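A.B. asks: what follows is a predicted structure for the sequence shown.
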Amino acid sequence: MTKRRLAAGIGAFLLLIVTAQGAGANTSDKPKPNGRVLIISLPEITWSDLTQRDAPTIRGILDQGAVGGLTTRTITRATALTEGYLTVGAGTKAIGTGLTPILLASKGAGLEVGEKFGTGTAADAYEQRTGQSARQPIVYLGIAAAIAAQQEETYDAKIGALGDALKRAGYNSAAIGNADRTPSKSAAPEYERSLVTALMDSHGQLGGGEVGSELIEANAKAPFGLQINIDTAVSAFDDAWKPRSVVLVEGSDLARVDAYRNVVSPKQTLAITRAALRRTDAMVKKMMTKVNLERDTVIIFSPSPPSTTIPLGVAGMAGPGIDAGLLRSATTRRDGFVQLVDIAPTVLTQLGIKVPETMNGKAFTVAQTDMDANARRDFLIDSDQASQFRDSMITPVAIVFIIMIALLVVGAIISLNRPNRNQLRNLLHFGSLFTLGFVSAVYLARLFSFHQTSKFFYWLFVVAVAAIIGTISLAFYRRRANDDMLIALGLIVVIIGIDIITGGNLQFNNAFGYSPTVGARFSGIGNIGFSAISASTVIFVGFLVNRLGNERKFSRGVIIAWMILAAVLIIDVAPMFGGDVGGIIAMVPAFGLTAILLLGGRVQLRMRTVVIGALVTIGALTIMAAIDLTQPKGERTHLGQLIERVQNEGLGSFSDVVLRKLNKNIATFTGSVWVWMLPIVLGFLIYLALQARPQLRAITARTPELRASFIGFAVLAILGYGFNDSGVIVPGMMLGILGAVIIAQLALTASSSGLEETLNPESEPLRR
């Protein structure tokens, strides 16, 4: 019953916002009469590959336009070429695998209708598979499999949406490329012509271009002995490049290089990559003689990453009204970064065509910068390297944090059974402070470019800073009890809080933050950051009120605690700062409950209490949504974009988002090392409740205000897990912080004499 009421409340909230925003429906200009767009695809190419020596023409186009790092991630992290092109064509993340092995063989089968296929032609095979006649010169034989595959996902990608939109507006679409790995006349041809899927319509048909076997020629020195026939490709481009046209040209030799890299040495891989890039550049140079950047738009992108790594791809755009600068979009809200889903809306926007409501991507915009072309390229290469470094460190850092908590738990159990070991208690106390300092140190490490040095110096910095924080915190404890916790927890709150206010640069490419290669978030606060700052805050205010005094109902300590809770809430959830929708749902009830308990109020778990909490949370969501919707579309957070989707597509899109996040949440139980934090800390808490209840009582006897913090923490962890797609990562970080705090407190009350003293404290217990 509670779930139904909560869902109804959220639905009512969404309908309210949709109704309020109805007058602001999306509009677009009329199509430009002679607009043309050339899309150049560079499979598996990164910014570091594009040297002036190997690709002078492509570099020249990029240098005079706007550029960015492209997140190629679709539904799966390692995007295959077909998935990349399908995503471009849908304007939404799409999956490229079919449902059976026979359908998998059709992934790259974009054929000209007259080509031989099996015992007949491609047109015959298309009609057999779809029940439709082939009315266009090129067909995609995997169209039925591609559409069926999307039904298994929650992104609801509409395959061919870009092609349909162009056709409705009267534009011609064409694709030129052929990345086959075997001659078409071989006994078992391997088709790799998935570029067709980027511009085909929803029926799997494309109006023009050249993808047949005549586009490739034999060369014994090339990967698979095949290469693009540049003259044939240029001739096909000349035929397709007419007024009101969109033409996709693929550097198909580059795709063959990536497929070939597993059988050649790293040195030879570099050599054949450079050779393929030079040939692609030569082809583009000839085509650009027919392109006028004062009228025509050129978009350059990498549809998929190399098969061995997952770096940022290349994105660039040049043409009328496009100044030199850094690309960004409403899906990233960060200068210099765009996503694969943004390409289709960009093409349509450049032509003045309305972007279909089914597309989740947003058009590229240009952010002005003082960097010249070389500096922009260096910035993107450095960002990619930082992202690769972060991705390589995210699991080791999490494992180290979990191991530290596990060691503290083992030490605490030993200490509880042997309470007279003062050295062990002192070690546990410092170890807990060191562990809390470790969280701050990981964020501070992003101030330095460790990706340009080595992992050794990274670990040296993190360990040293954690030790310094632990030592300083310990020194404050010796001056006054609980000041150690105020320092260790307060630093986490301050570091993350200031970072979010100033742009979230410590979150970006951080092992406890997010990465553009993952593509889930590019700005604001990440889920681990939310976990760290919210858990630290809710415990911090308990220690703070105890430190400042709680002699009367509205004491100075309580008022300051309320102000801190409010400030952290705003930093985390406000659209211009953290932009954390899940944070609203978790923090408003948890922080509100903590604030009431610190004041001395009593809260009972009843349906009325749950309903009031839900209504207050919905009210906070409404306020944040209203603020978000006042921002320009390019600056809106996930909440504002969700409201737009609900407005355009109905409440069904909301359920899609919920299901998608739920699936991601559940997947973390098998795909994240953070899952180990749950049995370690929860098992320890159960042990304390069963075997060390006096010591557990001693913690709240020593600091009565922690009762409020612990209750608030429980609500925070449960809701934080339930409403964030990071799943166990959220309670994992929270429990790590809680575990370190509890073990530090146990270390201070473990001796029998200390236990008796803390069970009879002079301080007044928390009001009920």
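C.D. replies: Cool, the structure landed.

A.B. asks: CA only for contacts and neighbour counts going forward, please
C.D. replies: Fine.

A.B. asks: please name the nearest non-neighbouring residue to the most centrally placed residue in the chain.
C.D. replies: Central residue of the chain (Cα atoms, centre = their mean): residue 520, 1.3 Å from the mean position. In this structure, residue 520 finds its nearest non-sequential neighbour in residue 514, 7.6 Å apart by Cα to Cα, 6 or more residues apart in numbering.

A.B. asks: again with residue 360
C.D. replies: residue 92 (5.2 Å).

A.B. asks: buried residues, stretch 655-672. List them.
C.D. replies: 658-659, 661-662, 664-665, 668 (16 or more other Cα atoms under 10 Å).

A.B. asks: now the residue nearest to the centre of the chain: how far from residue 343?
C.D. replies: 17 Å (Cα to Cα, to the nearest Å).

A.B. asks: in addition, the following structure is provided for comparison:
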Amino acid sequence: MTHRALAVALAFLATLGGVGVAVLGSGQARADDVPGAVVVVGTGGISWSDVSQETTPNLWLMLRDGSSAALAARSVYDNTCPADGWLGLSAGSRAAAPRDGEAPDPADRPCPGAPSVVDDAIPSWPSYLEHAEQQRFDTRLGLLAEEVDGAGLCLQGVGRYAAAGAALPDGTVDRWAPLDTDDLLVALNGCPVTLVDVGVVRDPDDTTSGDFVSASREDQLRAVDARIGEVLAAGPNGADYLVASLADAGRTERLRMVLARGPGFGPGTLESRSTRQVGLVQSPDLTATVLDAVGLEVPAEATGTPLTSQPAADNSQARADERLQTLRDLDEASHDVNDLVEPFFQVFAYGQLLVYVLVLLVWKGRLGAESTRTTVVSRVRALSVLAASVPASTFLANLVPWWRFPVEIVAVTAVVGGFAALVATLALRGPWARSPLGPPAFVAAVTMGVLAVDVVTGSRLQLSSLMGLQPVVAGRFYGMSNPTFALFATAALLLATTVSSVLVRRGLRTAAAVAVAVIGAVAVVVNGAPWWGADGGGPPALVPGVVLLVVAVLGIRMTWRRWALVAASVVGLFLAVSIGDWLREPSSRSHLGRFVQSVLDGTADDVVVRKAEQNYRLLVDGAPLSLLVPVALVVLVVVLARPSSWGSRALARAQEQAPTLRAGLVALVLTLTIGFAINDSGVAIPAVGATLAVPLLVSLTLAVVLREAQDGSSTRRGRRGRPA
């Protein structure tokens, strides 16, 4: 029976691996469009809050008559200089020009100036290439011009920054002209692809000391808008026009704007398969759109996908106003939440640490008298349940437009607190509250349910949420990011642990194992399916934890050989999912598929070094959230490994109510550890998982202590009431 059960568990692992390969290997081909002409009008520093009929009439007309979206313009640094944006257009991926200055963070240094063109070449190009190699992003500068030139077509650059976008990989520029209003008609009608630099808007209040801005922001906006109007009037008939703000206005990063008008883009909203968000696209999509517009394949090195338009009912002013408000909401929410993440987590992390200190004082009998200890334990338990309800509430908060309120930190805190209080109240007052396992199971189920429903319906709650996806970072726009996976996996394993504990106490071990397998299978599919969670690194971390819990529920003892078998299965599943991801079309691959490609290209060492540096910086600079890793997760490992410790003794008392608790925690530690090892910025996974796991574990243990105290009090009252 034991060997048969182990075989079933490993078969479950292999089946999920096969499903992961199948779904990750699926892709949908895109039919080629009829090639035509395309004009990219590039600027910088303009967001949707800057667009209005009065100040920018030409942009407003494009908004009314064309398609629009918020644009994530992200270089390799926290903010994007104009040169970075144009180099990114050239490469179809993240890029940046070197920045001179003494500030430790390059984002605080002045932006470099526009490149010059001497003898049909850019003198500063070698420094661009060297800098790209140092950043280890596998950036291929000159990709756009090389692909167009290789197809026998020509590309015209107009304006100084446009030279960077129009350059070939060796830095030469076949066709380039300065921006001259008198010569626009000739410059814009000679090639099927034209890049035009109409100038940038720099914010005088947001630039570094080395950036000198002579005009006001409004004057700059009016001047850029007028030049955009001139380009639109002089350009070729029947061409597609893309107007994009490729850079930030200063040190502050935020979403920018992009507009498209022409035969392929009528009134409506832009979307891209690279973001899967209507009204939100990223800079590499522009390169892919240009290549697609002239009938060329988008190479694997370009990380974007061609833009398409979701048509509007008409081009009325009312419809345009609605689109503008939606785009401003995207911009404001992403900008405000990016500034609020750090202070929010400071309060949340230190607040959790305070709860743990209270727990320790109560446990040691140093807080509250014996007569009031029950009350103190009850209140600390309620605080723990409330803390565990916060992660799910940070996503539910996006049901309310908190960014429209005057003081955003107060608004988002109030909304998150309101949802957390509602979830905690239901957890502590519902019919399930009679069992110590009830509140943790309820909070885990709510967390898992909220995240599952969100990714299945398009990840809108995650977008610009405190613990979700940050569009200005442009790391991920849909599915499950590392923090989301950490919360989802933790909630799934804790829910499986509580459900299996109830069934095991009733003598239903087989039913308990089936329940764990079903919860785990649902979690793996939602997390790993390309059309939902799209998380290539999630299944290899989550499946071993689920299998380990199934094996423990069935009462199978884990020998070193079985541990080795599980480890080999993890490696095999990781390779299978990675290769399956690599088999998808390049634009649909996750970081695992891209890593396989880097191995084939011989650049895997750059990826490994860059990811290791990212994890190190997050661990060193990520306080206070990173404090939860040594304080919570490491303590949990010690408690599990040392049966004589005070925490383990308390855990043993809780295990009487939850017989699969220790196995569930071991499974959770295994999942979070593997997730940390194989994912980009994986150090965030155990830290974020601890924000849910630790308070729920504390609430369960305190519930057992509280029940024992209440039972002891009832016994003492009964003894006093007996007749002598």
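C.D. replies: That came through, no problem. The structure displayed is predicted, hence computed values, not measured ones.

A.B. asks: those helices in the stretch 101-250 of structure 1, which residues are they?
C.D. replies: 101-104, 122-130, 143-150, 161-168, 196-199, 230-240 (DSSP state H, counting those that start in this stretch).

A.B. asks: would TSV of the buried residues of stretch 655-672 of structure 1 with secondary structure and distance to residue 407 of structure 1 be doable?
C.D. replies: TSV is the format used below for those (DSSP: H, G, I helix; E, B strand; the rest coil; distance: Cα to Cα, whole Å):
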residue	secondary structure	distance to residue 407 of structure 1
658	helix	37
659	helix	37
661	helix	33
662	helix	32
664	helix	30
665	helix	27
668	helix	24
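
A.B. asks: counterpart of the residue nearest to the centre of structure 1 over in structure 2?
C.D. replies: Applying TM-score structural alignment, one finds that residue 520 of structure 1 aligns to residue 475 in structure 2.

A.B. asks: what segments of the stretch 201-350 of structure 2 are helices?
C.D. replies: Taking DSSP H, counting those that start in this stretch as the criterion, the stretch 201-350 of structure 2 carries its helices at 217-234, 284-293, 317-363.

A.B. asks: sorry, that was for the stretch 551-700 of structure 2
C.D. replies: Using DSSP H, counting those that start in this stretch, helices in the stretch 551-700 of structure 2 cover 560-582, 591-601, 604-621, 628, 635-641, 646-655, 661-678, 684-721.

A.B. asks: as a markdown table, those helices with distance to residue 351 of structure 2 would be great.
C.D. replies: Below are those laid out as a markdown table (distance: least, Cα to Cα, whole Å):
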| stretch | distance to residue 351 of structure 2 |
| --- | --- |
| helix 560-582 | 36 |
| helix 591-601 | 34 |
| helix 604-621 | 19 |
| helix 628 | 11 |
| helix 635-641 | 18 |
| helix 646-655 | 21 |
| helix 661-678 | 23 |
| helix 684-721 | 11 |
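
A.B. asks: select, out of these, the one closest to residue 101 of structure 2.
C.D. replies: Of all these, helix 604-621 sits nearest to residue 101 of structure 2, with 21.4 Å by Cα to Cα.

A.B. asks: the closest one versus helix 661-678: what angle between them?
C.D. replies: When axes from the mean of the first three to the mean of the last three Cα atoms, to 10 degrees is applied, the directions of helix 604-621 of structure 2 and helix 661-678 differ by 120 degrees.

A.B. asks: and the angle for helix 604-621 of structure 2 with helix 684-721?
C.D. replies: Going by the same axes, to 10 degrees, helix 604-621 of structure 2 makes 40 degrees with helix 684-721.

A.B. asks: nearest to residue 583 of structure 1, of the buried residues of stretch 655-672 of structure 1?
C.D. replies: Among those, and counting by Cα to Cα, the member closest to residue 583 of structure 1 is residue 661, at 14.3 Å.

A.B. asks: quick one on the thing from earlier: contacts only, for the residue nearest to residue 520 of structure 1.
C.D. replies: Residues in contact with residue 514 of structure 1, defined by Cα atoms under 8 Å, 6 or more residues apart in numbering, are 507-508, 520-522, 526.

A.B. asks: same list (the residues you listed) but as CSV, adding distance to residue 424 of structure 1 and secondary structure.
C.D. replies: Shown next, in CSV, are the contacts of residue 514 of structure 1 (distance: Cα to Cα, whole Å; DSSP: H, G, I helix; E, B strand; the rest coil):
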residue, distance to residue 424 of structure 1, secondary structure
507, 35, coil
508, 38, strand
520, 42, coil
521, 42, coil
522, 43, coil
526, 36, coil
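
A.B. asks: of those, grab the buried ones for ChimeraX.
C.D. replies: Only the buried entries of these go into this ChimeraX selection, using 16+ other Cα under 10 Å:
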select :507,508,521,522,526
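
A.B. asks: burial count for the aligned residue in structure 1 for residue 379 of structure 2?
C.D. replies: The equivalent of residue 379 of structure 2 in structure 1 is residue 427 (alignment by TM-score structural alignment). Residue 427 of structure 1 has 15 neighbours, counted by other Cα atoms under 10 Å.

A.B. asks: which helix or strand contains residue 427 of structure 1?
C.D. replies: helix 422-444 (DSSP states H and E).

A.B. asks: mean shift of that helix relative to structure 2?
C.D. replies: When structure 2 is superposed, helix 422-444 of structure 1 averages 1.5 Å from its matched positions, counting by mean Cα distance after the TM-score superposition for structure 1.

A.B. asks: list the contacts for the residue in structure 1 that residue 156 of structure 2 lines up against?
C.D. replies: Aligned by TM-score structural alignment, residue 156 of structure 2 pairs with residue 174 of structure 1. Contact analysis of residue 174 of structure 1 by Cα under 8 Å, 6+ apart lists 199, 206-210, 240, 245-248.

A.B. asks: go with 7 Å
C.D. replies: By Cα atoms under 7 Å, 6 or more residues apart in numbering, residue 174 of structure 1 lies in contact with 206-209, 240, 246-248.

A.B. asks: which of these show up in structure 2 as well?
C.D. replies: Comparing the contacts of residue 174 of structure 1 with structure 2 on both residues aligned by TM-score structural alignment, their matches' Cα atoms under 7 Å, the contacts found in both are 208-209, 246-248.

A.B. asks: out of the residues you listed, who has the most neighbours?
C.D. replies: Result: residue 246 is most packed of these (other Cα under 10 Å), 27 neighbours.

A.B. asks: and the contacts of stretch 229-249 of structure 2?
C.D. replies: 36-46, 58, 73, 79-82, 85-86, 184-185, 188-189, 201-203, 256-264.

A.B. asks: count of residues packed around the equivalent of residue 530 of structure 2 over in structure 1?
C.D. replies: Counting by TM-score structural alignment, residue 530 of structure 2 corresponds to residue 575 in structure 1. Residue 575 of structure 1 has 25 neighbours, counted by other Cα under 10 Å.
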